[in-house]
Structures are given as C-alpha cells and as structure tokens.
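In: no FASTA, just this:
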C-alpha cells in the first residue's frame, strides 16, 4: 500500500444556498480544490452525500457531478453512511489511491438540507435511524441523542448547563472562520436560557442544518514529494467502525463503541497516541456526542467529558483543541459534507493557514465523522511531515 497525501482543498461557505443546486455547490468546492492542487484531471470522483434522494429527489450524484465539473468518463460513485458520508467517501478514495488503483482522486462532500422544512425535514432525518424499530415509533437522531444525554446526566450526576463549554468554544472559533454559518458568541448564560428542542437538549446544544460542499484531492505521497508540492499533508490513518443503529441494541448506550474502535485503529496505523494529537475535529452535532467522543477517543475518562471541557481542556490553548474552525455547531451541519469540511479544516491548521484560529506548532490533526448517533465512525489522522 502506498502512502497518500492531500494535495488540494476547497470549500463553499456553509449556510442556506437557495439559489444553488447540489451540482453547483460541488463545482465550486471541486474547482477550488483542483486549483489548490494544481491539477486539471483526476482518475476518480467520490461523492459523500446523505439526503440528496430524500430532499432533492436526486440519486446518481457521482455521474451527475462528474459530468457537470468536466470529468465525464471517469469513475464516479456516491458514498452514503448517513452523516458520516463525507468521511466514508474519503475512506474509499484513500483506499483507491493507496492500492494503486488511482493516482489522483477527488472527494467532494455536498449537501442541501435547508430545502426541507417541517415534516419533510423530519422524514429525511428518520432515514438515519432503524426504520423498523426506531423511526416507526417516531425516534429521530435528535430524540435518540436526547435519551442518551438524559441517561448520561443520571449516571454521571451532570446537568444540562455542564455541556455549555462545547457550544461556547465552537461559536468562539466560528467567529474567525469566513465559511462558518454563525459568527456570534454564545455565553454560558445564553446557553442555559435557550429553549428546549428535545429535552434535555436545548437549542444551543444542537448544530443547525445547513447547505454546503467541501472537496479534497488525494495523490500518492511519493508524487507529492517528487513534485515538491507545497501544502501537501500526509493522510497517516484512515479507519472505520460500526455499532448497532438502534441505541437499544447497543451493549452500552453511553459508550460510542464505533468511535472507540475506529480511533484505536487510526492511532495504531499512524503510530501515535492521544497525547501526540494537536487538534481534533469531532462530530459535535449535539454536545452529548462531543462529550462522549472525547471519552471514546481517549482524551477524557468515562463520564468526565463535560468536566474536561468545562475546565478549559478543549480551547485553542487547551489540552486538545476541538472544533477549531467552529465545528458543526458554529460552522453548520452540512450533513454528508461534514466529514470533508473537517478534513479541509485540519489541513488548514497543519499548513499554518488557519488565521486567528491557528493552533501553534500543529503537526498532527485528527478528524472523526459520525453517522447519526454513532452507528458509523470514520476517523482520519493527518500529519505534516
């Protein structure tokens, strides 16, 4: 297997893109990534998308986008793994380049979630749950997360305001990200006063549904080095693991088993430990998932994720900086594009071009993309050599 590097990145602002279709958003991100990589061709295109069929009535996005961006004829497929679709698409592209099947692969995560409101939005969300045993009874990913959070608070003697640090940190970092959806601070006081949306999850616990696209270009590390490609970042680990979709089928609903398994494999592949990681882009679609991910990834002891965050462990100058460009909460949750946005942001940090949010001397960054409430977990570790 060959070493693989990311040689180009691109992204659109995250927000409500009423005048753009999926193909238009994908084009902008791919064009910017290709320009950044200084390439005009690719061997394959992998599209990460979660809800194109349910919300936009569009499948076959691989061929559609390949044609629209001027790559008609290449291998192009859509990868779906709920909200982990972007990370899963990157995983497939990584395997293709590492195996030698491709030399240049483009990954684009693209999503338009704001086209659906009300019952249409709920129907799309339900597809990420177990349709027979959860969705049929009205369980959505948000309500499932609420049940997990309620049990977490019971077991570990926590209260809703204990989770505030995750959202406060995310919004603080989003202020300096021009592509983020929100550029406003959240205070702990405002967090506590926010209305409940799925008790005990409040409005400021959950990331907003959004539209957007992000893209990366992959190439063999040897090629990047021989061409002295400025800004190439090595993809040192790529790992995926799964758990039961229905939370009642999990051995322990308070432990993200898939997150633990995938991150453990990633650490082994990259030959690093949690102490070596300089920043972590996690899947903070809800604060409870952020807390549990910290624990599963080895940064906090079981039941101590909220305490770790409240004590300043997740800030830009903390033990492990999280959501350094705003995360899902501040940047916006663009569904199947999320996993690729995370990678773009890690690359920005490792290149030293994260602006006011730059983590000093960042050399190793990690991103973990979750499907729904953690049924799928995709972990990537990037290294600046």
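Out: Noted; the coordinates are in hand. As the structure is a computational prediction, the values presented were derived from the model and not from experiment.

In: hey, let's count contacts and neighbours off CA atoms from now on
Out: Fine.

In: how close does residue 359 get to residue 318?
Out: Computed as C-alpha to C-alpha, to the nearest Å, the residue 359 to residue 318 distance reads 10 Å.

In: Then residue 120?
Out: Taking C-alpha to C-alpha as the measure, residue 120 falls 40 Å from residue 318.

In: So between the two, which is more surrounded?
Out: Comparing residue 120 with residue 318 by other C-alpha atoms under 10 Å, the one with more neighbours is residue 318, at 15 against 12.

In: here's the one I want to compare it with:
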C-alpha cells in the first residue's frame, strides 16, 4: 500500500548576500516558517533531508541541533543546483512508501563567503581542466542555439526583462531594482558571449524548506501529482542534443507520465533560469514549446505573469537569486504559494497545476548532474 504525498507547508529565508550571518540561521528562518505553515510542532517531524552544495561540513547536524530534534534520522544530498529538489524527491518517495509520516526538507547554501563571481569549476573534472565555468558552458549552449535556429539577441534578453520585472514584486528576492529594458540587458557587460551581465543569476545566500507528509485532509495542503529525478548521462560529440537538454527531457517525460498530464495542462512553472538560455531550452525540453520555438515565449507574452503559462513569477534565479542547494526549495515554495492563491502581487490568474524543474550543472562529461521535475496541484 502506498501513501499519497502532500506538501503540508513551505518557508524560505530572504535571498541575498548575507556574509555576516551563520549559514544555519538562514536555515532556521525557512524551517520555522514551514513548520508554522504546516500547522505542526517540530516533534512531529520523523526525518530530515538536507540539500546543500557548499554548506560547511556538519551544517545539517547544526541545523538539527538548533531545531531541538536530536535522534531524528537526517541525511544530506548534494546534486549541484538540483540538491534541494533532490532532497524533496527523496522525502516524497519516503512518504509514498510509508517509511516516514512527516519529513522536513531543507535546502541551504551561503555562496557570498566563497565566491565573488562565477563558481570556480572543480579542477579534476573535464570542464575544470578546460577552465570552463558555468557561464561559459551556458554561453556555448546559447551560441549553438542561435546558430541552429537563428534566434535574435533580443529574444534572449526578453527572458531577463520578464523575470526581473517579476522579481520587483517578490519581497524576498535578491535583485529588486528597476526592471531593465531589452536594450539595457544587451548593453550590460559581456560575461560569456552572447550572455551579458544581466542575463546571469547573482551569487546568493538563502534557505528554503518544505514539510512533506500524507493526505491528512487539511485545507491548504498541496497534492504531489508527480516527482521524477534523473541523473546525468554521458555527453560528448555523439550526443545530438545541446548540453543539459536530455536530462530535463527525461525527467519531464517521467513526471508527465506519472501525473497523467501533458505540458499544456500546467498553469504555471518555476524553472531553472540561471542564465537566460537556460529558461528557453528548459521550456523546450519540458514540451511547453517545440524545438527552436522556446525563444518566442517571453517576447510573445506567453510566459509572462499574465500570459497563458506564466514562467518564473517569483523572478526566477535571475532575480530571486541562486544559492544552489536552496534554489529548488524556493521554487517549491513559490509554486505552493501560487497554487494556494497567496502570492500577493505576483499571483497568476490560473493556478490549479504547477510545475517545478531544477537541473544541476554539468561535470565530468555528463549532460548535467541531476534533474528533478515535480508536478503539484490543488486537491479537488
């Protein structure tokens, strides 16, 4: 017998640059809100799964100690940018199969104390040996995409304009300045051609949490229709897809099959837009747009907050920020708030079905470390 997983509660810290704060204090902000939101006491938590990439050794244990939950089973997941949603996926499966009745999911990272710019690649990986940080890898994606489909620079920039405009209404977002125009995005400093500064996510600190349990018949609990996680496959000159595409596509295929849905059934999406090209390719890999047509969604208004399928109403990674382990849990929180109709100025009109996609960056010649796609809905 299996159990229907539900998200009982969510919470996040603010997202930004907080080098003066202890990393576990960011986690406590998120967990405290999630516990209150779920309407439970900490003593009802049966297990803890933590997603973190650069958290110091023992950060999960220090968080656990601060929560006053000694002896509760706890483990840490590292799957690059998909660490938070990988932790969530493990919690969903643990509840589904009856291992635990109530699982706390936490994603947390503090990047500001480690990096002043792009993440330095691991020297023992092929990308690191070639001095290819992620902005360069995404830039190669963009160059190939532009070469194959003739996409204009303005179409790439439109993604940044949309998401940064959305971020103005997110009080927890890191970047809340005036939304730039397409011309200002393209005129900003070149980072890795064709990606300019305003097409790249910031270095961020933050935490997000979710409480996952079974169906308890409580108003506000959100149904987990599907959760799929895939690991990266080998990626080299024999691969016909651009880097990262196949991982997202495989995870999406599994999630849609599990939920019995199609891409057009989804009302809103939070996807991994660390760079503008990332959102475009992800929407194609998810099946929201045909190949070569993803770049049309932002300029046409399809993915705008008042469009047919809003994408990243939170502001996405480009505006909210990208503390790697905490990104997936922030996406989850946004979709839960949207489905409940509680996103305030960010609220989208149609909000019955939401999708979260998080893809972990590439390493060691793979088409990504991991990808998680989850589909959530309001119980009928």
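Out: Cool, the structure landed. Quick caveat, the model's predicted, so the values are computed rather than measured.

In: Any idea what the TM-score comes out to?
Out: Once superposed, chain against chain, the TM-score is 0.93 (TM-score structural alignment, normalised by the length of structure 2); 370 aligned residues with a C-alpha RMSD of 1.6 Å.

In: Now check residue 80 of structure 1 against structure 2: what is it aligned to?
Out: In structure 2, residue 80 of structure 1 lines up with residue 78, judged by TM-score structural alignment.

In: count of residues packed around that match?
Out: Neighbours of residue 78 of structure 2 using other C-alpha under 10 Å come to 21.

In: what's it in contact with, if anything?
Out: Neighbouring residues of residue 78 of structure 2 by C-alpha atoms under 8 Å, 6 or more residues apart in numbering: 51, 52, 53, 325.

In: farthest pair in those?
Out: Among these, the pair separated by the greatest distance (C-alpha to C-alpha) is 51 and 53, at 7.1 Å.

In: So for those two, which residues contact both of them?
Out: 78, 79, 83, 325.

In: Report the secondary structure element holding the last one.
Out: When you say that, I think you mean residue 325 of structure 2. Using DSSP states H and E, residue 325 of structure 2 falls within helix 324-340.

In: moving C-terminal of that helix, what's the next helix or strand?
Out: Helix 324-340 of structure 2 is succeeded, C-terminally, by strand 353-359 (DSSP H and E).

In: residue ranges of the strands in the stretch 51-200 of structure 1, please?
Out: All strands of the stretch 51-200 of structure 1, identified by DSSP state E, counting those that start in this stretch, fall at 75-79, 105-112, 196-198.

In: thinking again about what came up before, show me the shared contacts of residue 51 and residue 53 of structure 2 that map onto helices.
Out: Counting by DSSP state H, those place 83, 325 in helices.

In: Residue 284 of structure 2 maps to what in structure 1?
Out: That one, residue 284 of structure 2, aligns with residue 295 by TM-score structural alignment.

In: what separates the residue nearest the centre of structure 2 from residue 226 of structure 2, distance-wise?
Out: By C-alpha atoms, centre = their mean, structure 2 has its centre lying nearest to residue 328, at 3.5 Å. To residue 226 of structure 2, residue 328 of structure 2 is 15 Å away according to C-alpha to C-alpha.

In: what sits against the aligned partner of residue 89 of structure 1 in structure 2?
Out: Under the alignment (TM-score structural alignment), residue 89 of structure 1 pairs with residue 87 of structure 2. Applying C-alpha under 8 Å, 6+ apart to residue 87 of structure 2 gives the contacts 49, 50, 51, 76, 77, 105, 106, 107.

In: same deal with residue 200 of structure 1?
Out: Contact partners of residue 200 of structure 1, counting by C-alpha under 8 Å, 6+ apart, are 146, 149, 150, 160.

In: Now do the same for the second one: its match in structure 2.
Out: Put plainly, it is residue 149 of structure 1. Using TM-score structural alignment to pair residues, one finds that residue 149 of structure 1 aligns to residue 142 in structure 2.

In: From what I see, its match and residue 277 are in contact.
Out: Yes: the pair residue 142 of structure 2 / residue 277 is scored as a contact, 5.8 Å apart, by C-alpha atoms under 8 Å.

In: which one is residue 244 of structure 2 nearest to, not counting chain neighbours?
Out: The shortest distance from residue 244 of structure 2 to any non-neighbouring residue, by C-alpha to C-alpha, 6 or more residues apart in numbering, is to residue 367 (4.6 Å).

In: can you count the residues close to residue 208 of structure 2?
Out: Residues near residue 208 of structure 2, counting by other C-alpha under 10 Å, number 35.

In: helix, strand or coil for it?
Out: strand (DSSP: H, G, I helix; E, B strand; the rest coil).

In: Same check on the one 3 residues further on?
Out: Using three-state DSSP, the structure places residue 211 of structure 2 in strand.

In: In structure 1, what residue corresponds to it?
Out: Aligned by TM-score structural alignment, residue 211 of structure 2 pairs with residue 217 of structure 1.

In: again, but for residue 172 of structure 2
Out: Residue 172 of structure 2 maps onto residue 179 in structure 1, by TM-score structural alignment.

In: does its match really touch residue 330, like I thought?
Out: No: counting by C-alpha under 8 Å, residue 179 of structure 1 sits too far from residue 330 to count as a contact (10.1 Å).

In: Who has more neighbours out of the two?
Out: Between residue 179 of structure 1 and residue 330, counted using other C-alpha under 10 Å, residue 330 has the larger neighbour count: 33 against 19.

In: Spatially nearest residue to the more buried one, not counting backbone neighbours?
Out: Nearest residue to residue 330 of structure 1, sequence neighbours excluded (C-alpha to C-alpha, 6+ apart): residue 171, at 4.7 Å.

In: gap between the counterpart of residue 58 of structure 2 in structure 1 and residue 49 of structure 1?
Out: In structure 1, the residue paired with residue 58 of structure 2 is residue 60, using TM-score structural alignment. With distances taken as C-alpha to C-alpha, residue 60 of structure 1 is found 11 Å from residue 49 of structure 1.

In: which residues do those two both contact?
Out: Common neighbours of residue 60 of structure 1 and residue 49, using C-alpha under 8 Å, 6+ apart, are residue 78.

In: So the two - more neighbours on which side?
Out: Higher neighbour count among residue 60 of structure 1 and residue 49: residue 49, with 33 against 13, using other C-alpha under 10 Å.
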